[in-house]
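Colleague: sharing a model prediction with you, sequence too.
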Amino acid sequence: MTTIQIREVVERLVAASQRKPGAPEIPVVLDAGYDTPHIAHLRDNLPVEILGRLRSAHVMRRPAPSHEEFRPAAQARRDDPAPWGAEQAVTAANTRLHWKATAQAWVRLHPRLTRRAAWLDHDGPLPIIEGTVIRLVVQKLPSGGDNKPL
């Protein structure tokens, strides 16, 4: 259903001449309630870039090594990204409300998919859907609540 809505919006943008051929991809931002990897898989050559907040239960893996370097794929959750190795980008800034905020990014990670929910009726092997994972950690929350990484 969500992919149908995304397709309809893109078609309306094209019909209204709001998106020209060769223009950058349209960012589509999804909250954790959506299955971001599944929607990215179903985008069917739409000129969109899917950006979504993953549920904390998502297990992310590094790219599989070549056959010559066979080793188990490293996987981690957002609360312990150590198995992903060194991040490809990191930045930190002091903020008024959160004190120190740190963002880290890993490229070419993919979620470990299982034949449940959206993938239950998928024919053939489950796809590898690579993307960039950005992890944000703040030193404190203004409310004093638990500052889990996003």
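Modeller: Everything's here; your move.

Colleague: can we go C-alpha only for contacts and neighbour counts from here?
Modeller: Will do.

Colleague: tell me where the chain has strands.
Modeller: With DSSP state E as the criterion, the chain has strands at 26-30, 48-52, 60-61, 75-76, 89-95, 99-111, 131-138.

Colleague: want to throw these into JSON lines with mean neighbour count?
Modeller: As requested, the strands of the chain are arranged in JSON lines below (neighbours: other CA atoms under 10 Å):
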{"stretch": "strand 26-30", "mean neighbour count": "12"}
{"stretch": "strand 48-52", "mean neighbour count": "17"}
{"stretch": "strand 60-61", "mean neighbour count": "22"}
{"stretch": "strand 75-76", "mean neighbour count": "19"}
{"stretch": "strand 89-95", "mean neighbour count": "12"}
{"stretch": "strand 99-111", "mean neighbour count": "17"}
{"stretch": "strand 131-138", "mean neighbour count": "17"}
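
Colleague: got another one to weigh against that:
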Amino acid sequence: MAHVELLGRLRSDRVLRLPRPPRRRGTTSRPPRHGLEFALTKAATWPEPAHTTSTMTSRYGLASAQAWDRLHPRLTHRGVVAGATAPMQVPRRGAVMRADCGA
């Protein structure tokens, strides 16, 4: 059986990072450490969802869900990491799911 962790909510101002893009052939510079930002408050930063589904419900009308995977948190100087002296673990990757019900 697969190990599953479920997170119920995220702060609306949370910023996550997408996976870094594949390295381009012929480049000699250092590859990027992270991909683009995924800001929960800015829908323009969201790429196409990896999975999308919708269904009609008798109680709420159209219910739809979108999911993005392989996102990881953006580490900042303000978090718990600021005073860390021990080696840090690599941030865990996870999925973000957005559910929406019609009025």
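Modeller: Received, thanks. From a predicted model like this one, the values you see are computed outputs, not experimental measurements.

Colleague: could the strands of the first structure be laid out in CSV, adding distance to Ala40 of the first structure?
Modeller: Converted to CSV, the strands of the first structure look like this (distance: least, CA to CA, whole Å):
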stretch, distance to Ala40 of the first structure
strand 26-30, 10
strand 48-52, 6
strand 60-61, 15
strand 75-76, 20
strand 89-95, 23
strand 99-111, 12
strand 131-138, 10
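
Colleague: and Thr36 of the first structure, which of the ones you listed is closest to it?
Modeller: strand 48-52 (5.7 Å; CA to CA).

Colleague: what do we get in the first structure for Asp13 of the second structure?
Modeller: Using TM-score structural alignment as the criterion, Asp13 of the second structure maps onto Ala57 of the first structure.

Colleague: what's the closest non-adjacent residue to that match?
Modeller: Using CA to CA, 6 or more residues apart in numbering and skipping the chain neighbours, the partner closest in space to Ala57 of the first structure is Arg77 (7.0 Å).

Colleague: hang on, the one you found packs against Val59?
Modeller: Yes - here Arg77 of the first structure reaches Val59: they are 5.1 Å apart, a contact under CA atoms under 8 Å.

Colleague: sorry, back to before: so which of the strands of the first structure gets nearest Ala117 of the first structure?
Modeller: Of all the strands of the first structure, strand 99-111 comes closest under CA to CA, at 14.3 Å.

Colleague: in the first structure, which spans are helices?
Modeller: 2-15, 36-41 (DSSP state H).

Colleague: distance from the longest one to the middle of the chain?
Modeller: What it means is helix 2-15 of the first structure. What separates the centre of helix 2-15 of the first structure from the centre of its chain is 21 Å, taken as CA atoms, centre = their mean, to the nearest Å.

Colleague: if you count neighbours, what's buried in that helix?
Modeller: Thr3, Ile6, Arg7, Val10 (16 or more other CA atoms under 10 Å).

Colleague: tell me how far the first one lies from Thr36 of the first structure.
Modeller: Spelled out, it's Thr3 of the first structure. For Thr3 of the first structure, the distance to Thr36 of the first structure equals 11 Å [CA to CA, to the nearest Å].

Colleague: now swap in the third one and tell me
Modeller: When CA to CA is the yardstick, Arg7 of the first structure and Thr36 of the first structure sit 15 Å from each other.
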